[in-house]
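In: prediction below, plus the sequence it came from.
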Amino acid sequence: MQSWVFLAFFMIVVGLPVILGIGSCMFQRWLKHKERMAEALTAQTAEKAAQYAAHTERLEQRVRVLERIVTDKGIAISDEIDCLRELPAPFVRTN
């Protein structure tokens, strides 16, 4: 019985602190790894967001140019269409 008490005392006094110390060290390493992974993901997300913003800006510029072309030349094109409607149809021969 005395050896059982000594073994339980030894496990509580020596074993438990050793196990908790090793577990704490492993947990701290895991936390540092998770923090590095989060930082890398944040940097990657920020880079993609900047790329999407630049792409959106280019598309908006293209749409502005197209809108300008349509609105500026829209009146001239409609005038040309009206002029073509007023001209008599060309004579077409049928054989």
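Out: Looks like it came in fine.

In: going forward, measure contacts and count neighbours with C-alpha atoms only.
Out: Noted.

In: how far does the helix or strand containing residue 40 sit from its chain's centre?
Out: Per DSSP states H and E, residue 40 falls inside helix 16-86. On the basis of CA atoms, centre = their mean, to the nearest Å, helix 16-86 sits 6 Å off its chain's mean C-alpha point.

In: how close does residue 74 get to residue 65?
Out: 13 Å (CA to CA, to the nearest Å).

In: kindly report the same for residue 55.
Out: Residue 55 is 16 Å from residue 65, by CA to CA.

In: against that first model, consider the following:
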Amino acid sequence: MDWGGPGFIVLLVAISTIGWLVNNWIRAKHGYSLENEWGGMTEKPDTAKEERLAQQNKQLLETMEKMQDRMVVLERIVTDKGYSLSEEIEALRDAPVRETPVRGAGDNGVPLNLESKEKA
């Protein structure tokens, strides 16, 4: 055999290729990660993990839809014509003033001037 001829080079390439194929076949058969074109490792896909993620995604979507329904209800309550927070606050401000209690009957001794309103 001529060690410097083209046949020797073809034989080396063929042996290397067959060795690479056998190596990858054994690795794939036993569940090891395979080497990709750029020398990195490609992992075997985990179908159980994908199933868990799909289930979790489904639950999150259902929760989000429920929350959207609640938001619609809350928006309807807040924007309802009968619900006016500012009117209720003004009604409390305009409430009749009670007479001040007798000193020593549980008050803290600081008189409140409820008759003068805050200027806006």
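Out: Okay, I see it. None of these values were measured; they are calculated from a predicted model.

In: residue in the first structure matching residue 63 of the second structure?
Out: In the first structure, residue 63 of the second structure lines up with residue 55, judged by TM-score structural alignment.

In: could you measure from that match over to residue 48 of the first structure?
Out: 10 Å.

In: and residue 85 of the first structure, by the same measure?
Out: Taking CA to CA, one finds residue 85 of the first structure at 52 Å from residue 48 of the first structure.

In: try residue 89 of the first structure
Out: From residue 89 of the first structure to residue 48 of the first structure the distance is 58 Å (CA to CA).

In: which one of these two is surrounded by more residues?
Out: Applying other CA atoms under 10 Å to residue 89 of the first structure and residue 48 shows that residue 48 carries more neighbours, namely 12 against 8.

In: how close does the more buried one get to residue 37 of the first structure?
Out: 16 Å.

In: any idea what residue 90 of the second structure aligns with in the first structure?
Out: So, by TM-score structural alignment, residue 90 of the second structure is matched to residue 82.

In: can you give me the neighbour number for its match?
Out: As a burial measure, residue 82 of the first structure scores 11 neighbours (other CA under 10 Å).

In: okay then, goodbye and thanks.
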